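Colleague: give me coordinates for this.
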Amino acid sequence: MVQYLVFLTISTGLYALFALGLNLQWGFTGLINFGHVAFMTIGAYTTVLLSLGGVPIFFAVIVGIVGASLLGLLMGASTLRLREDYLAIVTIGVAEFLRLVAQNEEWLTKGNFGIQSYPLPFGSFQPNFAGKLMMIFILTFLAIFVIWRLFINIKKQLKGGKEIQGKSFQFSKARDVYIKGFITFLLVLITYINGVIALYNYTYKSGLMLLMLIALVGVYYGLDLLVHSPWGRVLKAIREDEEIPRALGKNIFWYKLQAFMLGGAIAGLAGSFYAWQFTTIYPSSFESLITFNAWIIIVVGGAGNNAGTILGSVIFWAYESLTRFISDNYDFITTAQLSSLRMMIIGLVLMVLIVSRPQGILGKKGELSLGK
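Modeller: Below is the predicted model:
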């Protein structure tokens, strides 16, 4: 059970990291990207191929991130001045093009046979007792930091709600804030306890889990600072009506390009973790379904809300795990039927959610054009 929870933690963090890049592009800037997996493909293959060539893993990851960002530059420079539907078409085409290149250029990617036996972070690392304690200390620091930030956010939400609504600030709304905070605290606590056990009984996946959490926390709070800065406010203005910031003298194309490149760089980092988690990569590992899973995560959690993206990833993987147990414990449904049933249920949930709460679970309806 501990190792399965480690797998869920890595998978949830990986998809959350991937979706954070898409949320920056669409949720905050309004750029429709249906080929987000292209950036993950560049990040994964660049990291793996360079590390196989003897480049240290850290530098291989940096090059993968830069490569994904440059892909965003090329895609954005050719389409962002045009209508939004051109960007959607180009991103899908580029993602499929890269997948086909990985499939057919066997001299480089080994095609459908996939790339195996490449260097992994902590791949041969066997910590002693002091090393395990150091890793547990780092995990403890992360947990304390997340809980501290959670406490600050709860105070801000309560104070902001009272200032806006005055005496009409209802108890039910304060209760919702506390409930969301308690659920988040509970998830952090479960992850921390399981992480401590996993790190004490160290395996490769335990070390990867810690690295994944460090990257996720760093990217999340880095984005949080950016989107609440003047730069982030310009992105939101572009999402709502780009003519207004243009009238104020803002270079709309440059802001869009920056958001697209940064979102692609984050997805490139997610690609490195994707390769490390599965220890083998195939062209079929980068199909468009991964992009649409990220869209599901954002829609469920709330577009334009990074915390909602994390929550959406948690819900997505909780749903995936529960439905897998159905196929393991019952004989009345086959694997193929279960896969179809999963998609049907996800579609139904999305339909109900969009009708009843279009802004998602944590999104703010007043910030979105679809809520007006």
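Colleague: when you work out contacts or count neighbours from here on, use the C-alpha atoms and nothing else.
Modeller: Noted.
Colleague: contact partners of the helix or strand hosting residue 352?
Modeller: Element membership of residue 352, judged by DSSP states H and E, is helix 335-356. With Cα atoms under 8 Å, 6 or more residues apart in numbering as the test, helix 335-356 has contacts from 296, 299, 300, 323, 327, 360.
Colleague: now show me the structure for the sequence below, then we'll compare the two:
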Amino acid sequence: MTAYLIATLTLVAITAITGLALNLQWGMGGLVNFGLFGFYMLGAYICGLLTVQGVPPLASLVGAMCSVALLSALVSLITVRLSEDYLAIVTLGFAECLRLFISYEEWLTRGTLGIAGIERPFQGLVPAQLADTALLAFTLIAVALVYGALQALAFSPFGRLVRATREDPAVVEALGKSVLTVRFKVFAVGGAILGLAGSLHAFYYTYIDPTQFSPIITAYAFMAVVIGGRGSNRGVLISTFTLILVLEGSRFLVDWVPHLGSSELAAIRLILVGAGLVLLLIIKPDGFGKEPRSAEAEIRSFTST
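Modeller: Got it, this is the predicted structure:
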């Protein structure tokens, strides 16, 4: 039971980091990134490939974050001028192209065989029986650092500018600010955080292959942001814990209904998650949390200065 709890908390922490990245890009910046799972996958693969080549795990993690941030920034130059609907389609298409590239370019990514033997941080410094606990502690520290950095960003002048750009980019442009630059930075920072989450995924499983990465990762991140409240980092943390708790807790339905098959259990789990999400949005349509400051206030503050 302890091992299961450690595994669940590790997955909660990784999902929380993914949700925080989306909350920056979509919650604060208004940039709909349906291709989130592709950047997450890229972070995992870059980290995994570097690690099996002998690069230290922490250096591999930093390399993955920088690489995904750079690619996200390049993608933003192509897509950020698009409206929300077209941006969502393009980012989703990019992620699918990336998944196909990783699946079939065996000379670089090992294709569908995947990457095995990924070394974890501090692997030689802790006993084998404490390896999962050490990774959980490392992942929780990463969550705290990302949360602290994004909270500081949310209350900074740049955070105010990001929210104002989301609500009325024309006003921001009229005040002499570059909307393209703002969105470029938001995509890059969000990409770096997704690279971190993907690297932690690779460290957790120590083996990755393309089947582990699908649009369901994006769906979970969007559910976490919607339930938590757009723009609220604290709400994302609460909603992530609630979401994963419901998903994992529903596995024990088989103990209460012994004749329940695996296919029926999977369907009931999805029904419970969907019904819970609808019920929560009825009770709390704005989610668990609220933005540090309303977007209307940001617009007024910029226009008054």
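Colleague: one step back: what's the mean distance for the helix holding residue 352 of structure 1 versus structure 2?
Modeller: In the superposition with structure 2, the average deviation recorded for helix 335-356 of structure 1 is 2.4 Å (mean Cα distance after the TM-score superposition for structure 1).
Colleague: can you mark which positions in that helix are buried?
Modeller: Neighbour counts over helix 335-356 of structure 1 (16 or more other Cα atoms under 10 Å) mark 342, 350, 353 as buried.
Colleague: look up how far residue 272 of structure 2 lies from the residue of structure 2 most remote from its centre.
Modeller: Distance to the chain centre peaks in structure 2 at residue 259, reaching 36.1 Å (criterion: Cα atoms, centre = their mean). Using Cα to Cα, to the nearest Å, one gets 18 Å for the distance from residue 259 of structure 2 to residue 272 of structure 2.
Colleague: in structure 2, what range does the helix or strand where residue 213 of structure 1 lies match?
Modeller: If you go by DSSP H and E, residue 213 of structure 1 is part of helix 204-227. Using TM-score structural alignment, helix 204-227 of structure 1 lines up with residues 131-154 of structure 2.
Colleague: buried residues in that stretch?
Modeller: Result for stretch 131-154 of structure 2 [16+ other Cα under 10 Å]: buried residues 131-137, 139-140, 142-143, 146-147, 150-151, 154.
Colleague: of all these, which comes closest to residue 203 of structure 2?
Modeller: Nearest to residue 203 of structure 2 among the buried residues of stretch 131-154 of structure 2 is residue 135, at 7.9 Å by Cα to Cα.
Colleague: could you measure from the closest one over to residue 276 of structure 2?
Modeller: Residue 135 of structure 2 is 31 Å from residue 276 of structure 2, by Cα to Cα.
Colleague: what do you get for residue 136 of structure 2?
Modeller: From residue 136 of structure 2 to residue 276 of structure 2 the distance is 28 Å (Cα to Cα).
Colleague: also residue 100 of structure 2?
Modeller: 34 Å.
Colleague: ok, the alignment partner in structure 1 of residue 202 of structure 2 - contacts?
Modeller: Under the alignment (TM-score structural alignment), residue 202 of structure 2 pairs with residue 275 in structure 1. Listed by Cα under 8 Å, 6+ apart, the contact set of residue 275 of structure 1 reads 44, 48, 281.
Colleague: and those residues, which of them are in helices?
Modeller: Within the contacts of residue 275 of structure 1, residues falling in helices by DSSP state H are 44, 48.
Colleague: so who does the closest residue in space to residue 79 of structure 2 that isn't next to it in sequence touch?
Modeller: Leaving aside its sequence neighbours, residue 79 of structure 2 sits nearest to residue 87 (Cα to Cα, 6 or more residues apart in numbering; 5.9 Å). Counting by Cα under 8 Å, 6+ apart, residue 87 of structure 2 touches 31, 32, 33, 79, 80.
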